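[1] can't give you the sequence, but here's the structure:
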């Protein structure tokens, strides 16, 4: 398994800093006959510790089908008060067997902080699963996520603005997603599962057009005393999206004040966790259809798409554009934002 490091195969520690490197995968195929690759690329080192700083690296992944790839903007692990660089990562093209991209490290511990990374994971997906996170797989302690941007995402990929699990007193950054057009079986999480005292960031997820199935979560499942961020979920045009401002909650958790945004031609969408008095449905993009207030809406009791839910309310704009708000039998004017 070819492994490449931007600065050192060991640990950056003390006050050491990584350089601004350019790394490219796809140099050593594991099968020269098929052109398959199995690469690991780390922008700086195996580990960052102490007050070490990662460089602002540019990393290009493999552009070959049937390959396996792991890319970390800085290191495998970060601990102490280390800081990740502001990295730019291109996941490559081709349908991978599996792909893992983290903007900073696989694990963030201690008081480490992620950089503000820009990630293009690609849009072809991975048959064996694709995992993309702006910062890490897991964050604990008092770690902080960076303000990351993720653009794209293919079939079967799971995208996380910060990490799949945040625990301890970890906090997510304020991340931005722009999902691929035509995305299928794509999962986008502003923050993943929040446990203990973790806090989600204020994230923005923008759906692509003509996407047949996308799951959006401002925050994943919340447990213990975790708190969700104030997220904005924007539906794509002619798409089918299932939207959660906050995932299922247990313990004494508290979700954020989330906004669900729809515009003309938004498709057939579902809101799963609308909290009246806290969340809002933004319909300013429907002003061109003459919708300027609550009286202009066509509301239907029950779910007209998806699972049967007698407590749902469906907002119908046309036969092809509808929003189902689950668990809310009586929407009011204060639930909406109009132009």
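    Okay, I see it. Small disclaimer: the values here were computed from a predicted structure and weren't measured.
[2] contacts, neighbours, all on C-alpha from now
    OK.
[3] which stretches of the stretch 151-300 of the chain form strands?
    Counting by DSSP state E, counting those that start in this stretch, one finds strands in the stretch 151-300 of the chain at the ranges 157-160, 165-166, 176-179, 184-191, 193-194, 204-206, 213-219, 232-234, 239-246, 259-263, 267-271, 280-285, 298-301.
[4] So which elements touch the fourth one?
    With contacts taken as 3 or more C-alpha pairs under 8 Å, 6 or more residues apart in numbering; DSSP states H and E, strand 184-191 sits against strand 157-160, strand 204-206, strand 213-219.
[5] center of the protein, which residue is that?
    With distances taken as C-alpha atoms, centre = their mean, residue 160 lies nearest the centre of the chain, 3.1 Å away.
[6] which residues does that residue contact?
    Shown in contact with residue 160 (C-alpha atoms under 8 Å, 6 or more residues apart in numbering): 132-134, 188-192.
[7] ok, now with 10 Å
    Neighbouring residues of residue 160 by C-alpha atoms under 10 Å, 6 or more residues apart in numbering: 102, 131-137, 148, 150, 175, 177, 187-192, 217-220.
[8] what about burial for these, which qualify?
    Among those, those that count as buried by neighbour count (16 or more other C-alpha atoms under 10 Å) are 102, 131-137, 148, 150, 175, 177, 187-192, 217-220.
[9] So residue 72 sits against residue 90, correct?
    No: with contact defined as C-alpha atoms under 10 Å, residue 72 does not reach residue 90; the gap is 11.2 Å.
[10] let's bring in a second model and compare:
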């Protein structure tokens, strides 16, 4: 089995595209016609297939037009015997000329009703998988119809966390720690494979909301309504929001491209695709952790005691309620603790820190910068200085323009509305 080393994802994607024989196949167009007439005797299967097609659209940028003529690019049927499969035909140039997706009714009826239909069901995941074959994707390893991770996986990451084309549950790759749950979209490797086949298509290019308040086409991203599901977000532009304010358990959200987040008590179930930039994230009523990306992020902690961490860019971190920890990045950040006893650290850049109500600690380290604390409360708030061997006598405190200036090791801290004479050693944590 290939070790989980840098580059394995690219190799895995290449296998999804070319398979064992090293040959790629795809349609020669990105708007694909589909015929669903063969599913009309089962409205639930018809709707599930439509939802699966939508999942491919909103995750890859491919488009599907429903037609009724027999010459559609992909024809859907349910008349097979105890099976789900896709078959394709190619021309001499290797382009796909037609495909059939057949998910038999008797096979589907073998599952509990809750697993047959709707977002997050195994039935819908099956449609997503078979559509992937019709589009040109292979399984993630040399298996078809059956196989085990220990015997057949040639990539450690060949699990559902990375691809809907895999046969293997997320927990098979133990290093990931991901939860075993159904998929409601193609996953990160599938997105990359479609890009390799069809190019980088525009998708969700406007100002898009994922999670609470998502549009109907993105309803599968609202895990406050659909608690146990995994999906990938691909977004090529706009000012975008990932809102988990209605989540039913603690969230660990990572906005960095290629990252996995833990939502609703599940592990690694929400993925940010490569090249995707989400600017705004909202936490839940639980103890969340949110990490920003290289853009200028706005991060909302929500209820409870949260940890928010910026990265590059000019970030806004708003703890809101609870005892929060806010850590800025290298940009010009604005940190606001809100209610509770908060810890605020601007880190690099010229930052603006507001503790809000409660006993807050403003944290500074050596290395340069000029930060402003807007609401320092003498006798209630404190300043923590993390610098090797610093003593109170090393700190220079002066007045300037109605503010106290605290200076040390090329750092200046402006305390708005405070006089230097108000500050004593008890205001500092060294």
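    All right, it came through fine. What you see is a predicted model, and the numbers here were worked out from it, not measured in a lab.
[11] sorry, back to before: anything in contact with each of residue 72 and residue 90 of the first structure?
    Joint contacts of residue 72 of the first structure and residue 90 (C-alpha under 10 Å, 6+ apart) are 59, 101.
[12] Specify which residue of the two has the higher count of neighbours.
    Neighbours per residue, other C-alpha atoms under 10 Å: of residue 72 of the first structure and residue 90, the larger number sits with residue 72, 29 against 20.
[13] Please tell me how far the more buried one sits from residue 147 of the first structure.
    Applying C-alpha to C-alpha, to the nearest Å, the value for residue 72 of the first structure to residue 147 of the first structure is 16 Å.
[14] Could you do residue 126 of the first structure as well?
    Between residue 126 of the first structure and residue 147 of the first structure the computed distance is 25 Å (C-alpha to C-alpha).
[15] Between the two ends of stretch 86-100 of the second structure, how far is it?
    Counting by C-alpha to C-alpha, the terminal residues of stretch 86-100 of the second structure are separated by 5 Å.
[16] what does it correspond to over in the first structure?
    On the first structure, no counterpart of stretch 86-100 of the second structure exists by TM-score structural alignment.
[17] Please apply the same query to stretch 125-136 of the second structure.
    Residue span in the first structure matched to stretch 125-136 of the second structure, by TM-score structural alignment: none.
[18] Flag every buried residue along that stretch.
    For stretch 125-136 of the second structure, the neighbour count (16+ other C-alpha under 10 Å) marks 125-136 as buried.
[19] Just the ones of those in helices?
    If you go by DSSP state H, these have 125-135 in helices.
[20] of those residues, closest to residue 250 of the second structure?
    Of all these, residue 250 of the second structure sits closest to residue 125, with 25.5 Å by C-alpha to C-alpha.
[21] Around the residue lying closest to the closest one once chain neighbours are set aside, how many other residues sit close by?
    Spatially, and ignoring its direct neighbours in sequence, residue 125 of the second structure is nearest to residue 183 (5.7 Å; C-alpha to C-alpha, 6 or more residues apart in numbering). Residues lying near residue 183 of the second structure (other C-alpha under 10 Å) number 28.
[22] Quick check: the residue opposite the residue nearest to the centre of the first structure in the second structure once aligned vs residue 317 of the second structure, distance?
    By TM-score structural alignment, residue 160 of the first structure lines up with residue 300 in the second structure. Note on residue 300 of the second structure: its distance to residue 317 of the second structure, by C-alpha to C-alpha, is 6 Å.
[23] Can you pull the residues that touch both of the two?
    Listed as contacting both residue 300 of the second structure and residue 317 by C-alpha under 10 Å, 6+ apart are 281, 290, 307-308, 336.
[24] Dump these into TSV; add distance to residue 51 of the second structure as well.
    Shown next, in TSV, are those (distance: C-alpha to C-alpha, whole Å):
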residue	distance to residue 51 of the second structure
281	26
290	30
307	35
308	34
336	40
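[25] Show me which of those residues is closest to residue 392 of the second structure.
    Out of these, the member with the shortest distance to residue 392 of the second structure (by C-alpha to C-alpha) is residue 336, at 26.8 Å.
[26] Aligned to that closest one, what sits in the first structure?
    In the first structure, residue 336 of the second structure lands on residue 217 (TM-score structural alignment).
[27] swap in residue 319 of the second structure?
    For residue 319 of the second structure, the aligned position in the first structure is residue 190, judged by TM-score structural alignment.
[28] Test my guess that that match contacts residue 178.
    No: using C-alpha under 10 Å, residue 190 of the first structure makes no contact with residue 178, being 11.6 Å away.
[29] Find residues that contact each of these two.
    Common contact partners of residue 190 of the first structure and residue 178 (C-alpha under 10 Å, 6+ apart): 204-205.
[30] Residue in the first structure paired with residue 51 of the second structure?
    With TM-score structural alignment as the criterion, residue 51 of the second structure matches nothing.
[31] Which element, helix or strand, includes residue 51 of the second structure?
    According to DSSP states H and E, residue 51 of the second structure maps onto helix 43-60.
[32] tell me how far that helix is from the chain's mean position?
    Put simply, helix 43-60 of the second structure sits 21 Å off its chain's centre (C-alpha atoms, centre = their mean, to the nearest Å).
[33] same deal with stretch 71-88 of the first structure?
    The answer for stretch 71-88 of the first structure is 18 Å, by C-alpha atoms, centre = their mean.
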